[in-house]
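*Asks:* here are the coordinates; sequence isn't available:
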């Protein structure tokens, strides 16, 4: 399969080389905000990559300013709880979550909200020194809705996860490394190349052993993940029935401080 011949709107797929496929998020004017189309395009490529025995490892990256600064707030602002529960993006997240081959995130700049959730879906995260991680959904009157509460807690522990989920504060690359979220830190201009080097090393290993090793490591932390994800998704949808959610989205779009009333 020649992935580079496939044209997408929101991502760029680089030519397969040494068993490594690089997917670049490509909405630079929106800091790679994760709209439905972008997630769907990632899922399409991963479905094909899983079937292609020539693909041994996939690297997911953004640009120097942002891996992904979050979900597309304008796309989500007016959704109802029913819309959120029926959101087609859930199917894309499931494809990413169940991808059997190694997935590496090369992160520079902002990696927030859905962007941080996307990075945490990956098996390894490497970051540039300029990277900033976080789950700032609380600032919009909602909570993470694609695994943020569950994976952040699994990776950071309860106290640190609470610290960042409840405040919406950002975490530096150094803090993310010390917390165990990030595997390695590099100069921003080296981040993608270093991620590809790791991917090439993995691509040289026995494919079945790599697949089973990934599954075994995930089993160590995923035993109760599905029930936690189900609760998070329902809570996320319920919040779209509150006036505070509408206020948070409107304030973000219009660049003003939100005024929450607890309703």
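*Replies:* Noted; the coordinates are in hand. Predicted model, so just to flag it, every value in this text is computed and none were measured.
*Asks:* going by C-alpha atoms from here, please, whenever you check contacts or count neighbours.
*Replies:* Will do.
*Asks:* distance check, the residue nearest in space to the middle of the chain against residue 81.
*Replies:* Nearest to the mean C-alpha position of the chain, by Cα atoms, centre = their mean, lies residue 118 at 1.0 Å. Look at residue 118 and residue 81: by Cα to Cα, to the nearest Å, they are 22 Å apart.
*Asks:* please apply the same query to residue 156.
*Replies:* Remark: distance between residue 156 and residue 81 (Cα to Cα) = 29 Å.
*Asks:* ok, residue 93 touching residue 146?
*Replies:* Yes: shown here, residue 93 and residue 146 form a contact pair, counting by Cα atoms under 8 Å, at 7.4 Å.
*Asks:* let me know the secondary structure of residue 59.
*Replies:* Assigned by DSSP: H, G, I helix; E, B strand; the rest coil, the conformation of residue 59 is strand.
*Asks:* dump the residue contacts of it.
*Replies:* For residue 59, the contacting residues are 20-23, 103-106, 195-196, 199, by Cα atoms under 8 Å, 6 or more residues apart in numbering.
*Asks:* show me which of these is closest to residue 12.
*Replies:* Using Cα to Cα, residue 23 is the member of the contacts of residue 59 that sits closest to residue 12, with 5.8 Å.
*Asks:* contacts for the one helix or strand that closest one maps to, please.
*Replies:* In the assignment (DSSP states H and E), residue 23 maps to strand 20-25. Residues outside strand 20-25 that contact it (Cα under 8 Å, 6+ apart): 10-16, 32, 38, 42, 55-63, 67-68, 196, 199-200, 203.
*Asks:* can you do 6 Å?
*Replies:* Strand 20-25 is contacted by residues 11-14, 57-62 when judged by Cα atoms under 6 Å, 6 or more residues apart in numbering.
*Asks:* how big is the angle separating that strand from strand 57-61?
*Replies:* On the basis of axes from the mean of the first three to the mean of the last three Cα atoms, to 10 degrees, strand 20-25 is oriented at 20 degrees to strand 57-61.
*Asks:* okay, now the one to match up with it:
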């Protein structure tokens, strides 16, 4: 793989890829060069996923925070090229969301702006109980971005979303789970091990079945499928899966009363 320069550090082991935001001195905030390097890292993971080498992804940040957002240190607001940054960010978030494998984010400390966008582009987000999530953009004369409006509105409703935006309140990981934003918060000292274990387990699972579920959920949300239409899509997905090696292995292992050994392959 080509060397990735900038903030992201990429490793792959036993089907599990890790992208680590490794600039703890600035809470892993991202300037445009960092974001460019992150896009290259995601593209590399996508290529490895297509070949079957990668079957799960863990995205995490080193240090006290996951990602405090855009790195604007040294930026002249009168000369800021926000268009280029936001265009690139849109590509990164879309390509991360489209990865054909389960993706996990381990979120500790600050998760703001771009950081929030990166987290919600993943399939599963686990948070430290003391993580900080919110929209502190009012102090910058800016608005919530990185997909935050749709994400917050779908889970919190209009009034609570605007309350968080207007107030700039940062909520903890525990509160975010209580309010229905995310599924699980764990003690900060357990976060990395907990999320790594979940991502590693997914890397040994039925990759094609997981991909079908990602596609089905996207279709239900984006195409507003009726229950009957969703059922028909599920049936078609199940038929496709019935032709994969992992489907046969799942049946055999059940009949033989042993744990399945999945390969993630589309065909034999």
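*Replies:* Received the coordinates, thanks. Fair warning: this is a prediction, and the values are worked out from it, not measured in the lab.
*Asks:* how alike are these chains, TM-score-wise?
*Replies:* For this chain pair, the superposition-based TM-score is 0.75 by TM-score structural alignment, normalised by the length of structure 1; 219 aligned residues with a Cα RMSD of 2.2 Å.
*Asks:* which position in structure 2 pairs with the residue nearest to the centre of structure 1?
*Replies:* Residue correspondence to structure 2 (TM-score structural alignment): residue 118 of structure 1 is matched to residue 118.
*Asks:* how much space between that match and residue 155 of structure 2?
*Replies:* Noted for residue 118 of structure 2: a distance of 17 Å to residue 155 of structure 2, by Cα to Cα.
*Asks:* tell me the residue in structure 1 aligned with residue 10 of structure 2.
*Replies:* Alignment note (TM-score structural alignment): residue 10 of structure 2 maps to residue 13 of structure 1.
*Asks:* thinking again about what came up before, more neighbours, residue 93 and residue 146 of structure 1?
*Replies:* Neighbours per residue (other Cα atoms under 10 Å) separate residue 93 of structure 1 from residue 146, with residue 146 holding more: 24 against 19.
*Asks:* ok, for the more buried one, nearest residue in space, not its chain neighbours?
*Replies:* Closest residue in space to residue 146 of structure 1, ignoring its immediate chain neighbours: residue 117 at 6.2 Å, by Cα to Cα, 6 or more residues apart in numbering.
*Asks:* and for the one you found, the neighbour number?
*Replies:* Neighbour tally, residue 117 of structure 1, other Cα under 10 Å: 27.
*Asks:* thought it was touching residue 149?
*Replies:* No: contact criterion Cα atoms under 6 Å: residue 117 of structure 1 and residue 149 do not qualify, at 9.2 Å.
*Asks:* alignment lookup: residue 77 of structure 2 to structure 1.
*Replies:* Here residue 77 of structure 2 is matched to residue 78 in structure 1, going by TM-score structural alignment.
*Asks:* and that match, helix, strand or coil?
*Replies:* Assigned by three-state DSSP, the conformation of residue 78 of structure 1 is coil.
*Asks:* next one: residue 165 of structure 1 from residue 66 of structure 1, what distance?
*Replies:* Here residue 165 of structure 1 is placed at a distance of 20 Å from residue 66 of structure 1 (Cα to Cα).
*Asks:* counting neighbours, go ahead and name the busier of these two.
*Replies:* Just comparing residue 165 of structure 1 and residue 66: by other Cα under 10 Å the higher neighbour count belongs to residue 66, 26 against 23.
*Asks:* contacts only, for that one.
*Replies:* Residues counted as contacts of residue 66 of structure 1 (Cα under 6 Å, 6+ apart) are 31, 108-110.
*Asks:* returning to that earlier point: nearest to residue 88 of structure 1, of the contacts of strand 20-25 of structure 1?
*Replies:* Using Cα to Cα, residue 11 is the member of these that lies nearest residue 88 of structure 1, at 18.2 Å.
*Asks:* and the closest one, what does it touch?
*Replies:* Residue 11 of structure 1 is in contact with 24-26, counting by Cα under 6 Å, 6+ apart.
*Asks:* which stretches of the stretch 1-150 of structure 2 form helices?
*Replies:* 32-51, 82-97, 114-120, 148-167 (DSSP state H, counting those that start in this stretch).
*Asks:* meant to ask about the stretch 151-263 of structure 1
*Replies:* For the stretch 151-263 of structure 1, applying DSSP H, counting those that start in this stretch gives helices covering 158-167, 173-179, 191-203, 207-222, 225-238, 243-253.
*Asks:* what's the mean distance for the fourth one versus structure 2?
*Replies:* Averaged over the aligned pairs, helix 207-222 of structure 1 sits 2.0 Å from structure 2 after superposition, using mean Cα distance after the TM-score superposition for structure 1.
*Asks:* same question for the third one.
*Replies:* Following superposition, helix 191-203 of structure 1 is found to deviate from structure 2 by 1.3 Å on average (mean Cα distance after the TM-score superposition for structure 1).
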